[in-house]
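A.B. asks: Here is a sequence together with a model predicted from it:
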Amino acid sequence: MTSRDALARTGLDAVALKPTECDVRRAADLPFDLVAIDYEGRDAVPDRETLAGLADEIDVKLTTPVRADGYDPLGDESLLAEIPTSVDRVLVAGHPAYLSETERSRAVSPRLGEARAADGGAWVGTEGIERVALAVGGTQYELLSRSTERDVRALRAAGFDGDVALYAPTVLTDDEDGVLDAVGGYAARRRPVASALPEDPVTDSRAEGRTREVLSKAVRDYALVGTPETVGERVERLHETGVDTVVGYPARGIEEFLVDEAVSLASDD
């Protein structure tokens, strides 16, 4: 079985990559037609040549925080000139870890509205600004959570007919230690999970007792984990609920989505 066969079983529609973790040009080696590139600070943004070359092969969406210098539609937006016209954008408020104190203090709503008006095809990241994101329209780019299916179902029932995309950390193994090492810390940072954990918990494969029990459930709420077939079953449910595009982030590294790793996982089922 080829890597394309294995990843096809996951049902994923696209891949998300972090430029500090891999050469984003490797997205062209994956069996996806779309890559979303995360923002990890302006120094980590791939250069224009890299983006243009990748966009010649697959669809590329570049995440740009509307509060960050260089991407601020109400201030310094000079870095927009470095984005090739062949590359689309994902508009987000921006993770505080990648913003300066001044940038974090800027109002999101007017900037998101202005950026969306200037780029009607951009996706809109909803984390922490769900109502504002919905108000400005466009493809709603959400994080997978325990309430995703309920929330999307309600959105569709209310008459929303726009596209919904979903960002989901993905771990293609059912080994519990491997899953916790990959996404235990990520799940622990989600507010409902953090409130159920003790202070300063161990969140990787060393977790024990009640902490391990909470994390074991949480990683399955906030990430796609398991064999390609298991992941595929959940992705199918998400599609049936009304999610248009499921974007998988390879939480154990891009190698897990490449040929040798994917084939090994498929043959171990």
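C.D. replies: Ah, there it is.
A.B. asks: contacts, neighbours, all on C-alpha from now
C.D. replies: OK.
A.B. asks: ok now the helix or strand containing residue 261, how far from the chain's centre?
C.D. replies: In this structure, residue 261 sits in helix 259-268 according to DSSP states H and E. Helix 259-268 has its C-alpha centroid displaced from the chain centroid by 23 Å (CA atoms, centre = their mean, to the nearest Å).
A.B. asks: which helices and strands does that helix pack with?
C.D. replies: Here helix 259-268 touches helix 3-8, going by 3 or more CA pairs under 8 Å, 6 or more residues apart in numbering; DSSP states H and E.
A.B. asks: Try it again at 10 Å.
C.D. replies: Counting contacts by 3 or more CA pairs under 10 Å, 6 or more residues apart in numbering; DSSP states H and E, helix 259-268 packs against helix 3-8, helix 228-241.
A.B. asks: buried residues in the shortest one?
C.D. replies: Spelled out, it's helix 3-8. Buried residues in helix 3-8, counting neighbours by 16 or more other CA atoms under 10 Å, are found at 3-4, 6-8.
A.B. asks: TSV please, covering the helices and strands packed on helix 259-268 and showing distance to residue 132.
C.D. replies: Compiled in TSV, the helices and strands packed on helix 259-268 are given as follows (distance: least, CA to CA, whole Å):
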stretch	distance to residue 132
helix 3-8	34
helix 228-241	23
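A.B. asks: Between helix 228-241 and the helix holding residue 261, find me the angle.
C.D. replies: Orientation of helix 259-268 against helix 228-241 (axes from the mean of the first three to the mean of the last three CA atoms, to 10 degrees) gives an angle of 90 degrees.
A.B. asks: Find the residue at the geometric middle of the chain.
C.D. replies: Centroid check for the chain by CA atoms, centre = their mean gives residue 167 as the closest residue, at 3.2 Å.
A.B. asks: So which residues of the stretch 101-250 of the chain form helices?
C.D. replies: 101-104, 109-118, 130-136, 148-157, 176-188, 191-194, 209-222, 228-241 (DSSP state H, counting those that start in this stretch).
A.B. asks: contacts for stretch 206-221?
C.D. replies: Residues from elsewhere that reach stretch 206-221 (CA atoms under 10 Å, 6 or more residues apart in numbering): 144-148, 169-171, 176-177, 179-188, 190, 192-194, 196-198, 201-205, 225-226.
A.B. asks: Also stretch 69-79?
C.D. replies: Stretch 69-79 is contacted from outside by 42, 64-68, 80-82, 91, 99-100, 102-103, 106, 108, 110-116, 118, using CA under 10 Å, 6+ apart.
A.B. asks: again with stretch 121-130
C.D. replies: 61-65, 88-95, 108-109, 112, 115-116, 132-143, 163-167.
A.B. asks: Got another one to weigh against that:
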Amino acid sequence: MLTTSTVARAGLDAIALKPAECDVSAAESLPVETIAIDYEGRDHLPARETLTSLSSDANVLVTTPVRADGFDPLGDDSIAAGLPDAVGRVLVAGHPAYLTDEERDRAVAPRLGAALETTPDAWVGTESVERIAMATGATQYDLLSRTTHRELRALRSAGFEGDIAVYAPTVLTDDEDRILEAVGEYVSRRRPVERALPDDAAIGTSATGRARAILLEAADDYALAGTPDDVCAQTDALREAGATTVVGYPAQGLEPFLE
């Protein structure tokens, strides 16, 4: 569990960072047990020295898209092979936005299997490949949604005993405008929310009426938002449902997590 006052009160087990948005070395100021670094293209992969420094005090996991050149265990895996030995992996299919047409056409299942042969402790991102990810038996890295609690309970009831990590954008405030500023655009892209929103609705702090109500409700479904104590209640509920790790992405930036 995190030990800084604000983050500890929020009940988070790990922090996820987007290297295109922040200097990941700043996470050294957080006494966290686990740091997960999202993949936002090769240009934003942190330097080897930065990863080595972070991993001296935390369990560092780097997201690697198994279909992408440089990370492909059945082809060019030169970038993955160059990661520090102390750094773990989150294996994902890879977001199409970061893949070439050729990379998008590559089969996911055999590449996840091959990658797990050399990195058996890796987490596997479930986005768009849920059944394949489940078949690996590795730690499932799931994105928080309105169905997560139900799915967690169903998996545990069915006898699944593996680890399940849940990733969620996290906003440590109960100020509605700040919540919408941080995650309004993100939740508006979730398909059920997109369908429910009025045409041409504002999705940030200027959202009003029905659109504002929909977005704030969606923030409860797809993000962890509220005071640290509010967020702690949400993380406790996720663990009670069956999650083993709750990973928060600082949607406002790292500053509120350093208080």
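C.D. replies: Yep, that arrived. Everything numeric in this text was worked out from a predicted model, so none of it was measured.
A.B. asks: what's the TM-score here?
C.D. replies: Remark: TM-score between the superposed chains equals 0.96 [TM-score structural alignment, normalised by the length of structure 2]; 257 aligned residues with a CA RMSD of 1.2 Å.
A.B. asks: re the thing from before, most widely separated two among the buried residues of helix 3-8 of structure 1?
C.D. replies: 3 and 8 (8.2 Å; CA to CA).
A.B. asks: Give me the secondary structure label for the nearest residue to residue 39 of structure 2 once chain neighbours are set aside.
C.D. replies: Distance criterion CA to CA, 6 or more residues apart in numbering; nearest residue to residue 39 of structure 2, sequence neighbours excluded, is residue 63 at 5.3 Å. Under DSSP: H, G, I helix; E, B strand; the rest coil, residue 63 of structure 2 falls in the strand class.
A.B. asks: Tell me which residue of structure 1 matches up with residue 63 of structure 2.
C.D. replies: Per TM-score structural alignment, the equivalent position to residue 63 of structure 2 in structure 1 is residue 63.
A.B. asks: right, and that match touches residue 19 too?
C.D. replies: No - with contact defined as CA atoms under 10 Å, residue 63 of structure 1 does not count as touching residue 19 (11.2 Å).
A.B. asks: Give me the more crowded residue out of those two.
C.D. replies: Shown here are residue 63 of structure 1 and residue 19; by other CA atoms under 10 Å, residue 63 has more neighbours (22 against 18).
A.B. asks: show me what contacts that one?
C.D. replies: 36-40, 45, 88-92, 94, 122-125.
A.B. asks: isn't residue 147 of structure 2 right next to residue 222, touching?
C.D. replies: Yes - using CA under 10 Å, residue 147 of structure 2 is in contact with residue 222, at 9.4 Å.
A.B. asks: quick one, which of the two is more surrounded?
C.D. replies: Remark: of residue 147 of structure 2 and residue 222, residue 222 carries more neighbours, 23 against 10, as counted by other CA under 10 Å.
A.B. asks: need the contact list for that one.
C.D. replies: Contacts of residue 222 of structure 2 by CA under 10 Å, 6+ apart are 143-148, 167-170, 183, 186-188, 190.
A.B. asks: next one: residue 108 of structure 1
C.D. replies: Per CA under 10 Å, 6+ apart, neighbours of residue 108 of structure 1: 65-67, 72, 92-94, 129, 132-133.
A.B. asks: repeat that with 8 Å
C.D. replies: Neighbour list for residue 108 of structure 1: 66-67, 93 [criterion: CA atoms under 8 Å, 6 or more residues apart in numbering].
A.B. asks: Out of those residues, name the ones that lie in strands.
C.D. replies: Among the contacts of residue 108 of structure 1, no member is found in strands (DSSP state E).
A.B. asks: Same check for those, but in structure 2.
C.D. replies: Counting by both residues aligned by TM-score structural alignment, their matches' CA atoms under 8 Å, the members of those that carry over to structure 2 are 66-67, 93.
A.B. asks: Next one: residue 5 of structure 2 from residue 228 of structure 2, what distance?
C.D. replies: 9 Å (CA to CA, to the nearest Å).
A.B. asks: same check, this time on residue 181 of structure 2
C.D. replies: Per CA to CA, residue 181 of structure 2 is found 18 Å from residue 228 of structure 2.
A.B. asks: Mind checking which of those two has more residues around it?
C.D. replies: Neighbours around residue 181 of structure 2 and residue 228, counted as other CA under 10 Å, are more numerous at residue 228. The numbers are 24 against 18.
A.B. asks: hang on, isn't the more buried one packed against residue 172?
C.D. replies: Yes - contact criterion CA atoms under 8 Å: residue 228 of structure 2 and residue 172 qualify, at 5.7 Å.
A.B. asks: Need the overlap of contacts for the two.
C.D. replies: Residues touching both residue 228 of structure 2 and residue 172 by CA under 8 Å, 6+ apart: none at all.
A.B. asks: nearest residue to residue 132 of structure 1 other than its sequence neighbours?
C.D. replies: Leaving aside its sequence neighbours, residue 132 of structure 1 sits nearest to residue 109 (CA to CA, 6+ apart; 6.3 Å).
A.B. asks: which residue sits farthest out from the middle of structure 2?
C.D. replies: In terms of distance from the mean C-alpha position of structure 2, residue 209 ranks first, at 30.2 Å (CA atoms, centre = their mean).
A.B. asks: and of the kept ones among the contacts of residue 108 of structure 1, the nearest to residue 232 of structure 1?
C.D. replies: Residue 232 of structure 1 lies nearest to residue 93 out of these, by CA to CA, at 30.3 Å.
A.B. asks: which residues touch that closest one?
C.D. replies: Contacts of residue 93 of structure 1 (CA under 8 Å, 6+ apart): 65-67, 108, 112, 125, 127, 129.
A.B. asks: Understood, closing this out.
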